[in-house]
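Undergrad: take this sequence and fold it.
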Amino acid sequence: MHGVNMENLPPRVCPFEGDASTTEPGPMTRVTLHGGQEVWAASRHADVRAVLTDPAFSADRANPNFPFLGTRRVQQDNGLKPALLTMDPPEHGPARRMVLGEFTVKRLAALGPRIQQIVDDHVDAMLASQDRTADLVPALALPVPSLVICELLGVPYTDHDFFQSRSRTLISRLSTPEQVKAAADDLREYMDKLVTEKEAAPTDDLVGRQIVKRRAEGVEDHDALVSLAVLLLIAGHETTANMISLGALALLRHPDQLAELRADPTKTLGAVDELLREFTITEFVTSRVAVRDTVVGGVAVKAGEGVLTLGNAANHDPDVFENPHQLDIHRGGRNHIAFGYGAHQCIGQNLARVELRIVFDTLFRRVPTLRVTVPVSELSFKDDAAVYGLHSLPVGW
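TA: I've put the predicted structure just below:
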């Protein structure tokens, strides 16, 4: 949690090491961010959900009091129009509904066979290793969701090194403001060119279909579509990629539960939601700033005060989740807030669930002797990034 005074802030739950008992959520707490800004931290499940549904709170990153963990204000520095993540009513509802049809159950079901083919192709390549070893991150975790989001948006996968490197810069808390601005500029210029090409000749992909739909409804906005496409490109591969590697590691460390999934794949979707709850990899995406006085968890929050919503702590709230620090694929329910909550809940959450289900089912079925080849203590976790995960995961079989 780079740039945050940790004295009053619950540390991230890491289910692989140490004692998690210090992560118990508590009442609203004052914390100090980079540059000395004091904000509230909400860590209880009920408090986080209250913040995310109270219209007294704004998601607008352009608000000068918005609680950033670093010194980045990418949108206003780089000419990007507000995307879904940063919009408030009344603009947010219509903008969300405009793209919601791209993530319906019917459309995602149609994507299933293609996702399966992508996963199989990468497992094939991994199994071709002569020494029967691989790094699961570059071999499977990163390329699968990258290919899926590229095909969904209509972005050439041949450019994946370009956008992945810029994405890493954007989500790293160690990046300087200058590095973040340069990375955001690069992505905006790249997507601006791509959208312009598709406006001239719309293609059968998300961006092309959005162009046609917006023209038909008389709401065509080039810059808004560029911002949306940049957001979906980054979110669509970084998040799922990290969940693949973390989820694989967690299941390998719980062989009894993994054996159940191998025996009965119908349990995998439940396991996916439990893994999402366990890791809550985008912990601070849902922070807010109060635009008028309100009360959260019995604490008065004044207009202009920021609130960090600590999703990871909230998803380990013992008042909501029994034995919250234990992985339990039988826990059931989707009352976790790994995808946020309320009007801004992640629009691509079901796509992520489909990808994760297919990856885990395929990987553990086709590589039954898969194992991690280094001690957990030697693995490098992304503690410096806005999206938690693993830098690498060496495996053998």
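
Undergrad: going forward, measure contacts and count neighbours with C-alpha atoms only.
TA: Fine.

Undergrad: for the protein, what spans make up the helices?
TA: For the chain, the helices defined by DSSP state H occupy 45-53, 74-78, 92-100, 105-127, 136, 143-153, 160-171, 177-200, 206-217, 222-252, 255-263, 268-279, 311-314, 349-366.

Undergrad: sequence B follows; please return its structure for comparison with A:
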Amino acid sequence: MVEPAGLAENAVVSFPLLCPWPFAPPSAYLRVQETAPVCPVKTHEGQPWLVTRYADVRAALADPRFSADLRRDGYPVLAPGQREAVAGMPPTMAGMDALEHTVIRRRIQEEFGTRRVRAMEPDIQRIVDAAFDAIETADGGPVDLVKALALPVPSAVICMLLGIPYADHDWFNDRTTAAFRRETSAADRVGIFTELASYLDRRTTTTTKRKPTTMP
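TA: Okay, the predicted model is just below:
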């Protein structure tokens, strides 16, 4: 691959990029987007390429020569132990390429179809209303909308989709967050996914029908 014009050898940045301000992209990202929209970046185990402009990202995502499969040799990983963890776990849909992904998607697409989503609307509305009620009854001061709304609402909806009682919500959210945290070791990540898979298997065998999940 030809090096983009304007990119000096010492201009390669480390990735993931540090983001000191949560409401704007990192300054280093904006710099390479402007001067070298396709550029090499340093990770803990290699030097993959970073694509930063919308049209280029769309082209890459639509090109079958690119892969989403973390199991493939050369796939860039962002944290130590991630490759070992992936090798020890079944693949997820996010890490599958077209043919494999299509087969799995067809198995579950009914759960996300228009009829199913419309049937969930009353339960989702109750979850959202409960979140706003909690905000309104909080003891004054500013409200962290991520903790009060953006995190609990989709988390409760996911619990509803998976048939998870809201009583287990905090545990489930804690485990999934830890699983995708870069600092989590390979052994811990495998252990978390094994724990989650065992929990969901037990829920599948003990639950005969899906019950609405609401926020207390």
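
Undergrad: what does the superposition give as a TM-score?
TA: The TM-score (TM-score structural alignment, normalised by the length of structure 2) is 0.75; 195 aligned residues with a C-alpha RMSD of 3.0 Å.

Undergrad: which residues touch Ile135 of structure 2?
TA: By C-alpha atoms under 8 Å, 6 or more residues apart in numbering, Ile135 of structure 2 lies in contact with 143, 148.

Undergrad: counterpart of it over in structure 1?
TA: Ile135 of structure 2 maps onto Met126 in structure 1, with residues paired by TM-score structural alignment.

Undergrad: check Glu183 of structure 2 too.
TA: By TM-score structural alignment, Glu183 of structure 2 lines up with Leu174.

Undergrad: which strand is the longest one in structure 2?
TA: Longest strand in structure 2, counting residues (DSSP state E): strand 38-42.

Undergrad: just want the most central residue of structure 2.
TA: For structure 2, Phe180 is the residue whose C-alpha lies nearest the centre (C-alpha atoms, centre = their mean; 7.6 Å).

Undergrad: that older thread, out of the helices of structure 1, flag the one nearest Pro10 of structure 1.
TA: helix 311-314 (7.0 Å; C-alpha to C-alpha).

Undergrad: that closest one maps to which residues in structure 2?
TA: The aligned range for helix 311-314 of structure 1 is empty, by TM-score structural alignment.

Undergrad: for that helix, packing partners?
TA: helix 45-53, helix 268-279 (3 or more C-alpha pairs under 8 Å, 6 or more residues apart in numbering; DSSP states H and E).

Undergrad: and Glu183 of structure 2, what does it touch?
TA: Ala79.

Undergrad: against Ser58 of structure 1, how distant is Val299 of structure 1?
TA: Using C-alpha to C-alpha, to the nearest Å, Val299 of structure 1 is found at 18 Å from Ser58 of structure 1.

Undergrad: which of the helices and strands packed on helix 311-314 of structure 1 is buried the deepest?
TA: Sort these by mean neighbour count, taking mean count of other C-alpha atoms under 10 Å, and helix 268-279 sits at the top with a mean of 23.

Undergrad: against structure 2, where does that one fall?
TA: The aligned range for helix 268-279 of structure 1 is empty, by TM-score structural alignment.

Undergrad: who are the packing partners of that helix?
TA: Secondary elements touching helix 268-279 of structure 1 (3+ C-alpha pairs under 8 Å, 6+ apart): helix 222-252, helix 311-314, helix 349-366.

Undergrad: distance to Leu69 of structure 1 and mean neighbour count for those helices - can I get that in a markdown table?
TA: Converted to a markdown table, those look like this (distance: least, C-alpha to C-alpha, whole Å; neighbours: other C-alpha atoms under 10 Å):
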| stretch | distance to Leu69 of structure 1 | mean neighbour count |
| --- | --- | --- |
| helix 222-252 | 18 | 21 |
| helix 311-314 | 15 | 30 |
| helix 349-366 | 24 | 19 |
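
Undergrad: can I get the ones you listed in a markdown table with distance to Pro89 of structure 1?
TA: Output for those, formatted as a markdown table (distance: least, C-alpha to C-alpha, whole Å):
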| stretch | distance to Pro89 of structure 1 |
| --- | --- |
| helix 222-252 | 16 |
| helix 311-314 | 23 |
| helix 349-366 | 21 |
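
Undergrad: for these, which one sits closest to Arg30 of structure 1?
TA: Short answer: helix 311-314, nearest of these by C-alpha to C-alpha, at 15.5 Å.

Undergrad: show me the contacts for Asn350 of structure 1.
TA: Applying C-alpha under 8 Å, 6+ apart, the residues near Asn350 of structure 1 are 103, 105, 108.

Undergrad: distance of it from Gly311 of structure 1?
TA: For Asn350 of structure 1, the distance to Gly311 of structure 1 - C-alpha to C-alpha - is 19 Å.
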